[in-house]
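A.B. asks: Need a 3D model of the following:
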Amino acid sequence: MIQCKRVYEAAQSTDGQRVLVDRLWPRGCSKESLGLADWLKRVAPSDTLRKQFCHDPALFDEFRLLYRAELAAHPEHWQVLLEMARKGNLTLLYAAKDEVHNNAVVLAEFLEEERERCGPPSSPVCYAGEL
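C.D. replies: Presented below is the predicted three-dimensional model:
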């Protein structure tokens, strides 16, 4: 399961691997307090895209499209997250106040789609040679 959570929320045992997916370190948080498995700055939106979006919900649909294009162009930035998600729970941490319109939500959607796309074969043709 892939879930998103603000860095200011307490860690829980169901979080699994906790990964910060923001380019900037969140204010007022120590590394120890977050219980991070990793901080993946490079998976966050580019500085240009982040500044263009500026957490404006009216721009979120455009942001989603542009951020997904950035992700598709750089699988090396998010492949490790897909591997973590295959092994157990993955929590994507972000600092934004808006829990619906943020990069972690878009990233979680993207990763879920990739996980489904790359899942086990689903048609008889795909099973050819496996029997």
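A.B. asks: drop to CA atoms for contacts and neighbour counts, all remaining ones
C.D. replies: Will do.
A.B. asks: got the contact list for the spatially most central residue of the chain?
C.D. replies: For the chain, the residue nearest the mean C-alpha position is Leu107 (3.6 Å; CA atoms, centre = their mean). Leu107 sits next to Arg68 when contact means CA atoms under 8 Å, 6 or more residues apart in numbering.
A.B. asks: One more sequence to fold, the one below, so I can look at both together:
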Amino acid sequence: MQIAIKRVYEKPDASDGYRVLVDRIWPRGMKKEEAHVHEWLKDIAPSDALRKWFGHDPKKWKAFKEKYEAELSAHESQLKDLLKKAQPYGKLTLLFGAKDEKHNQAVVLQEVMQKFIFTSHP
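C.D. replies: Have a look, this model is predicted:
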């Protein structure tokens, strides 16, 4: 199954499959009906402390990735359940609000979830 990432502000598309918002805070200026999300998983977003510490500073990216991966280890069953929910759609799209498309939690989450797929399908 494909796992994609996309800014929540981009136009929804049928090819997005199962759309999941992975921000802890609802995106500024975005109405819920405009987002077209199947699910909002704020519990798997970075903790408030980690989010505030990172502040989308690319210089902190490597440390942020390590800390967020450690936080995600506590949500392994929830992430695997998410993959099961998305399976009928053939694609999971992780939505985020950050302007930086290379340094955000969806990038880390995508990598972690792809590892789950790889290890469960030898």
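A.B. asks: what's the TM-score here?
C.D. replies: Once the chains are laid over each other, their TM-score by TM-score structural alignment, normalised by the length of the second structure reads 0.92; 120 aligned residues with a CA RMSD of 1.2 Å.
A.B. asks: ok so, going back, in the second structure, which residue range corresponds to the strand or helix carrying the residue nearest to the centre of the first structure?
C.D. replies: Here Leu107 of the first structure is covered by helix 103-117, with elements defined by DSSP states H and E. Taking TM-score structural alignment as the measure, the second structure aligns residues 105-119 with helix 103-117 of the first structure.
A.B. asks: Mean distance between that stretch and the first structure after superposition?
C.D. replies: After superposition onto the first structure, stretch 105-119 of the second structure lies on average 0.5 Å away from the residues it aligns with, using mean CA distance after the TM-score superposition for the first structure.
A.B. asks: Could you pull out the buried residues of that stretch?
C.D. replies: The neighbour-count check on stretch 105-119 of the second structure (16 or more other CA atoms under 10 Å) flags Gln105, Ala106, Val107, Val108, Leu109, Gln110, Val112, Met113 as buried.
A.B. asks: my read: the second one touches Val22, true?
C.D. replies: Yes: taking CA atoms under 8 Å as the contact criterion, Ala106 of the second structure and Val22 are neighbours in contact, 6.8 Å apart.
A.B. asks: Give me the common contacts of the two.
C.D. replies: Between them, Ala106 of the second structure and Val22 have Leu94, Leu95, Phe96 as joint contacts when contacts are counted by CA under 8 Å, 6+ apart.
A.B. asks: tell me which of these is nearest to Ser47 of the second structure?
C.D. replies: Of all these, Ser47 of the second structure sits closest to Phe96, with 14.8 Å by CA to CA.
A.B. asks: Spatially nearest residue to the closest one (excluding sequence neighbours)?
C.D. replies: If you skip the residues right next to it in sequence, Phe96 of the second structure has Arg7 as its closest partner in space, 5.0 Å away by CA to CA, 6 or more residues apart in numbering.
A.B. asks: got a list of what the one you found touches?
C.D. replies: Residues in contact with Arg7 of the second structure (CA under 8 Å, 6+ apart) are Leu95, Phe96, Gly97, Ala98, Lys99, Glu101.
A.B. asks: If we use 10 Å, what do you get?
C.D. replies: By CA atoms under 10 Å, 6 or more residues apart in numbering, the contact list for Arg7 of the second structure reads Leu21, Pro27, Thr93, Leu94, Leu95, Phe96, Gly97, Ala98, Lys99, Asp100, Glu101, Ala106.
A.B. asks: quick one: which of these sit in strands?
C.D. replies: Judged by DSSP state E, the subset of the contacts of Arg7 of the second structure located in strands is Leu21, Thr93, Leu94, Leu95, Phe96.
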